[in-house]
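> Below are the sequence and a predicted model; questions follow.
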Amino acid sequence: MSLSIQGKTAIVTGAGHGIGLAIGRHFAERGANVMFADCDEAALETELAGHDRESGPVRIFSGDLSARLALANLLSATLDAFDRVDILVNAHRLVKDSDPLEADPQEVEEMLRHNVLGSLRLSQIVARRMMKQAEAGGEGAQAGAQAGAIVNLTTLAGARPAPEKMGYSIACAAQEQATRNLALVLAPHRIRVNAVRFGSVMSHELQAALKTDPGLRSRMLAGTPLGRIAAPDELTEVVHYLVSEGARFVTGQVLTVDGGRSLVDAVTGAGPGARPV
């Protein structure tokens, strides 16, 4: 089973912070060319300041990743730099609180635009490029080698009600369904699409939430059977597997990485030593 991504070209969105940044760095350290994309140009410049961004394997792109033109420019910049794209990781997320009864419809639309439509549009244009590359190369079809791999990041909010973040919760569920639909359509082209649903992982958003809610950490630990919050690099290994040839027969799946948190009933606290989350 080959897990190598040496020489592959990846686009990673949401790569200015947290999990997206960790995934991009992980890929680059393992020999991949990586386009780090984010709306936060300052974060990209700061985090990747030590890399050769002229001729090395790392490039950055900043822009509104929910806008069609920016997405087209992102793909063009990647092709200009590396000539191809083999991997896409949609890690860009916008998380906001919302009142389920008083939520402004525009806020829900914003969650869908940033967390679903942007990723979907980017996946569509990248998939078309992957298909074109496969047609031009002609190699690998007989052996079942993949023509490309796409991974979407989502959270437990897509599988369990999160009324205080209703718009985001709806967006996560939609992202998972988009994953399944794209996987089915792209399978004949040897392009795999999967999602990683995470919970107890120290994301950029979780770091911010822990600062404003002193009791959140203890509640999360109580509701996580493994009793801890994972570091971002523990999620990157899972994403790495899904984009590698080692997972070439895996598509349309939503893989949960949450330390067992989804096993615990959020209302009754059912589980080994658990309390309500």
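Looks like it arrived, so ask away.

> Please count neighbours and contacts with C-alpha atoms only from this point.
Will do.

> any idea how far R113 is from A77?
22 Å (CA to CA, to the nearest Å).

> actually A195, not the one I typed
Taking CA to CA, one finds A195 at 25 Å from A77.

> Could you check which of these two is surrounded by more residues?
Taking other CA atoms under 10 Å, A195 and A77 do not tie; A195 has more neighbours (27 against 16).

> Pretty sure that one sits in a strand.
Yes. When classified by DSSP: H, G, I helix; E, B strand; the rest coil, A195 is found to be part of a strand.

> That one contacts E176, doesn't it?
Yes. Counting by CA atoms under 8 Å, E176 is a contact partner of A195 at 6.7 Å.

> who touches both of those two?
N152, T154, V254 (CA atoms under 8 Å, 6 or more residues apart in numbering).

> The structure to be compared is supplied as follows:
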Amino acid sequence: MHFKNKIVIITGAASGIGKACAFQFAKKGATVVVADINLENAQKIADEIVTNQGNALPIKVNVAKFTDVEKLINTTVAEFGKIDIMINNAGIGPSYLKTHEATLRDWDRVISVNQTGVFYGMKLALQQFLIQGYGNIVNVASLAGLKASSHNISYSASKFAVVGMTKSAAMEYASQNIRINAVCPGYTASPLLDQLRNTKPEMDAKLKSVIPMKRYAKPDEIAAAVLWLASDETQFITGQTITLDGGTSL
């Protein structure tokens, strides 16, 4: 599996799963656009990729802003002439409240990034893919987009939406050499999980108790599935959600 001469955009690439994807794509030969709201960290990731003989371009983007995502796509095309792969990974967590306690601010904040941000990324990447005649999108959803998840209404809603958008768009563009899939990670060692554990320390043992493998996923393990779906080895796969949860959904 290689990505030589491929141009890959990864949102939320400065940490967690996005960071792992950036390093793995670069190691396999891709030129990686390290897109993140935190430009300082994105620059660090890009610098490390370049230091290891890879190619990377850091770009600041707030995926909740259409003009930011538009600039991301336009800058990438202007710089490299194409986009081969779009990884919509940027996401934020909720405030972990019951539905009747959830604030309007929390709802709007999470939906704008996790759902609307993915829509923006898909819409604009697809416009470029239609010009090129090909393309590949992998969305990072969640186990919370496949099954019930309490104290999580905005996050759950956004991730169910990502799964639905993935399937709907995959059907629309399957005949045009464009594939769209999603990964649905379970509990993964990442800043989002750290946020939950810092808010409710007692959750650490509770979460591990419902994972048959008794551990969290490593970001590299999720990234490996992203790369597989984005590769030429899965050319007849579209509209699918790959669950990586250590058996939690069982």
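Nice, I can see it. This is a predicted model, so every value here is computed, not measured.

> what's the TM between chain one and chain two?
After superposition, the two chains reach a TM-score (TM-score structural alignment, normalised by the length of structure 2) of 0.93; 248 aligned residues with a CA RMSD of 1.8 Å.

> In strands, which of the shared contacts of A195 and E176 of structure 1 appear?
Per DSSP state E, strands hold the following members of the shared contacts of A195 and E176 of structure 1: N152, T154, V254.

> What's the biggest helix in structure 2, counting residues?
Ranked by residue count and defined by DSSP state H, the top helix of structure 2 is helix 153-173.

> what's next to that one, contact-wise?
For helix 153-173 of structure 2, the surrounding residues in contact (CA under 8 Å, 6+ apart) are 93-94, 98-99, 102, 106-107, 110-111, 114-115, 118-119, 139-142, 144-146, 148-149, 178-182, 238-241.

> Filter these down to just the ones in strands.
Going by DSSP E, the strands hold N139, V140, I178, R179, I180, N181, A182, T241 from those.

> returning to that earlier point: what residues in structure 1 pair up with the longest helix of structure 2?
Here helix 153-173 of structure 2 aligns to structure 1 at residues 166-186, judged by TM-score structural alignment.

> distance from the matching stretch to structure 2 after superposition?
Following the fit onto structure 2, the mean deviation recorded for stretch 166-186 of structure 1 is 0.6 Å by mean CA distance after the TM-score superposition for structure 1.

> buried stuff in that stretch?
Buried residues in stretch 166-186 of structure 1, defined by neighbour count with 16 or more other CA atoms under 10 Å: 166-180, 182-183, 186.

> now do stretch 200-218 of structure 2
Those would be I211, R215, Y216, A217, for stretch 200-218 of structure 2 by 16+ other CA under 10 Å.

> re the thing from before, how about the ones in strands among the contacts of helix 153-173 of structure 2 in CSV, adding distance to I37 of structure 2?
Converted to CSV, those look like this (distance: CA to CA, whole Å):
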residue, distance to I37 of structure 2
N139, 18
V140, 17
I178, 27
R179, 26
I180, 24
N181, 24
A182, 22
T241, 26
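
> now, the most widely separated pair of these?
Largest separation among these by CA to CA: V140 and I178, giving 17.3 Å.

> Is A28 of structure 1 in contact with V34, as I believe?
Yes. With contact defined as CA under 8 Å, A28 of structure 1 and V34 form a contacting pair (6.1 Å).

> any shared contact partners between the two?
By CA under 8 Å, 6+ apart, the residues touching both A28 of structure 1 and V34 are P57, V58.

> Which one's more surrounded, the two?
Per other CA under 10 Å, whichever of A28 of structure 1 and V34 has more neighbours is V34, with 30 against 21.

> would the more buried one count as being in a strand?
Yes. With three-state DSSP as the criterion, V34 of structure 1 is located in a strand.

> Show me what it aligns to in structure 2.
Matched to structure 2 by TM-score structural alignment, V34 of structure 1 sits across from V32.

> same thing with L71 of structure 1?
Alignment note: L71 of structure 1 maps to V69 in structure 2; criterion TM-score structural alignment.

> residues contacting that match?
V61, N62, V63, Y120, G121, L124.

> Most neighbours out of those residues, which is it?
Greatest neighbour count in those, by other CA under 10 Å, goes to V63: 30 neighbours.

> So which elements touch the one helix or strand V12 of structure 1 maps to?
Here V12 of structure 1, judged by DSSP states H and E, is contained in strand 9-13. Packing partners of strand 9-13 of structure 1 (3 or more CA pairs under 8 Å, 6 or more residues apart in numbering; DSSP states H and E): helix 18-29, strand 33-38, strand 87-90.

> Could you point out the helix or strand that follows the second one?
In other words, strand 33-38 of structure 1. Remark: after strand 33-38 of structure 1, the chain's next helix or strand is helix 41-47, criterion DSSP H and E.

> show me what contacts the residue nearest the centre of structure 2?
Geometric centre of structure 2, nearest residue: N89, 1.7 Å, by CA atoms, centre = their mean. Applying CA under 8 Å, 6+ apart to N89 of structure 2 gives the contacts I10, T11, G12, A13, I17, G18, V118, N139, V140, A141.

> which residues of structure 1 fall in helices?
For structure 1, the helices defined by DSSP H cover 18-29, 41-47, 68-82, 105-112, 118-137, 166-186, 204-212, 216-222, 232-243.

> How far off centre is the fourth one?
Just to be clear, that refers to helix 105-112 of structure 1. Chain-centre distance of helix 105-112 of structure 1: 20 Å, with CA atoms, centre = their mean, to the nearest Å.

> what's the average distance of that helix to structure 2?
Counting by mean CA distance after the TM-score superposition for structure 1, helix 105-112 of structure 1 comes out at 2.4 Å.

> How about R129 of structure 1: what's its closest non-neighbour residue?
The shortest distance from R129 of structure 1 to any residue other than its chain neighbours is 7.5 Å, reached at V85 (CA to CA, 6 or more residues apart in numbering).

> Need the counterpart of the one you found in structure 2.
With TM-score structural alignment as the criterion, V85 of structure 1 pairs with I83.

> I figured that match hits I10, correct?
No. Contact criterion CA under 8 Å: I83 of structure 2 and I10 do not qualify, at 11.1 Å.

> if I look at the residue of structure 2 most remote from its centre, how far off is P94 of structure 2?
The C-alpha centroid of structure 2 is most remote from H100, which lies 28.6 Å away (CA atoms, centre = their mean). Per CA to CA, H100 of structure 2 is found 14 Å from P94 of structure 2.
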